[in-house]
Every structure is written in structure tokens, then in C-alpha cells.
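K.L.:
pasting the structure only:
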């Protein structure tokens, strides 16, 4: 039985962090459209660390759609020199392995897979603390 797709974004202005929670059977185009919409509302989205929680999602994001996002992102970022962290929370080793493929499309970002949101937040919080120091 198919589970209804849903994605929710929570923007934390104080921590410069965006949390995306994805659930149900993944609809790649709708997912990428939502990310682009959220990023478009932020003046400098590349300054935000991001956490993607896929624990309640089923399926894979289509690589062509990820490539579409990468092209949009690079147009938006331009030649800016930036570095951001991206934590991805997944349930299985296959999803963890795919993170490295996506990382090649976003070379100025550090992506790391986690199995819990707490671990991901701890990693992101440590990164933010180092930036403030």
C-alpha cells in the first residue's frame, strides 16, 4: 500500500539551519520543487546547514531530479566561496552509500549520513560551535 508523500521544512534562523522531514513514498519532482521553493525564500541559503530526515520515507530520489537541483543551486550560489554541512538521516546502508554520489554534485558541502537525528544534530551543533569560535 502506497504511503502519501509529504515533506516539511523547519527553518531555524538563529542556528542558520534547515530541517527537512520527508515521509511516505518519495515523489522526486515534488520533493525537489519543495526544496527549491524553500531555498528561494532565504536570502543566502548556502549559509545554512541542513538536516534531511528520511527515516519515514520510502524509495529513492531520482538522480535526474537531484541533478536539476544541483544546476539550480549552482546558478543561485554563483561563484561564492562557501562551505556548509549537510546531515542526512537514513535507515539503511544503501541510502548511506548514495550520499557520496550526491556529494559530488555539491562539492562545497560536507555531507554525512547518520542513523539518528540526535547524532546528526550533535554533528551540526559541533560545526556551528567551531564557526563561532
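P.N.:
Great, that's in hand. On a predicted model such as this, the values are computed, not experimentally measured, just so you know.
K.L.:
going forward, measure contacts and count neighbours with C-alpha atoms only.
P.N.:
OK.
K.L.:
Now do the buried residues in stretch 24-38.
P.N.:
Along stretch 24-38, these residues count as buried under the neighbour rule (16 or more other CA atoms under 10 Å): 24, 25, 26, 27, 28, 31, 32, 38.
K.L.:
possible to save those as a markdown table with distance to residue 94?
P.N.:
Output for the buried residues of stretch 24-38, formatted as a markdown table (distance: CA to CA, whole Å):
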| residue | distance to residue 94 |
| --- | --- |
| 24 | 18 |
| 25 | 17 |
| 26 | 16 |
| 27 | 18 |
| 28 | 17 |
| 31 | 20 |
| 32 | 20 |
| 38 | 27 |
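K.L.:
here's the one I want to compare it with:
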């Protein structure tokens, strides 16, 4: 029996944060495609700080798909003068290492890895635990 997987993307327009959570063993190329599709649906995803949660992702994002996403992002943000903050949450040492190598592919953004989503949200908002977060699901 095959395992289920998905990418969930939510927007917090109050704090200008996009939250993406990856679940299960999604194939690398499909994950890249789904990120591109979800970000395209948003319209201007570069206007949001981003929290990318890989804690429940049991696959591995291949270098060629990381590069493909980075190229797409570079095209989209070519005329955007400043980047945003991007927080990655993962418990996988291999994925964490890959993410850190990706930092150079996104020179406008400030990126960090975190062990918990709470730490990531604190960093993204510049606040402590009093941040109220109410995510809004994207329409399918």
C-alpha cells in the first residue's frame, strides 16, 4: 500500500507569513512542482516571510529540484529589491545540511533553520510566545 503525502500552504495576512508544511514521502519533482504551483496561486509570494516545515516530510528534495525552484524564484523576484525571512523547520540532519547549502541560491532572503515551529515563528515575527496565529487555507 502506498503512503499518502501532501503539501499544505497557509497565509497569515496579519503577520505577512506564508506557512508551508510537507507531509509524507512526496517525490522530489512533484514537491518542487507543487511549491511552484502554490506560490504562483498566491501571486506575489515574495511579499511574505515564509515558514517551511519539513518535520513530517519523509522524502528527500533532490539537488536538481532545489535548483529548479531556485531558478524559478530568481525569475519571479528579479525586480524585487529586498528579500524576506525564510525559516525552515526540520529534524533531519541531511535535509538541514541541504537547506543550508541552498542559502546562497536565495541571496535576497535571510534564511535560518529551526528545530520547532514556535522558534521559527518567534524569529519571523520578532516576538515571543504572545503571537496569535490564525492561518487561512489557500483555495484548492
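P.N.:
Everything's here; your move. Model, not experiment: these values are computed from the prediction.
K.L.:
circling back to that earlier point, from the buried residues of stretch 24-38 of structure 1, which is closest to residue 10 of structure 1?
P.N.:
Using CA to CA, the shortest approach to residue 10 of structure 1 within the buried residues of stretch 24-38 of structure 1 belongs to residue 38, at 9.5 Å.
K.L.:
Okay, and the residue nearest to the closest one when sequence neighbours are not counted sits in which element?
P.N.:
Across the structure, with CA to CA, 6 or more residues apart in numbering as the measure, the residue nearest residue 38 of structure 1 apart from its sequence neighbours is residue 9 (7.5 Å). Under the criterion of DSSP states H and E, residue 9 of structure 1 resides in strand 6-12.
K.L.:
And that strand, what does it pack against?
P.N.:
Packing contacts for strand 6-12 of structure 1, counted by 3 or more CA pairs under 8 Å, 6 or more residues apart in numbering; DSSP states H and E, involve strand 17-25, helix 28-40.
K.L.:
in the superposition, what's the average offset of the longest one relative to structure 2?
P.N.:
By that I understand helix 28-40 of structure 1. Comparison of helix 28-40 of structure 1 with structure 2 after fitting gives an average deviation of 1.3 Å (mean CA distance after the TM-score superposition for structure 1).
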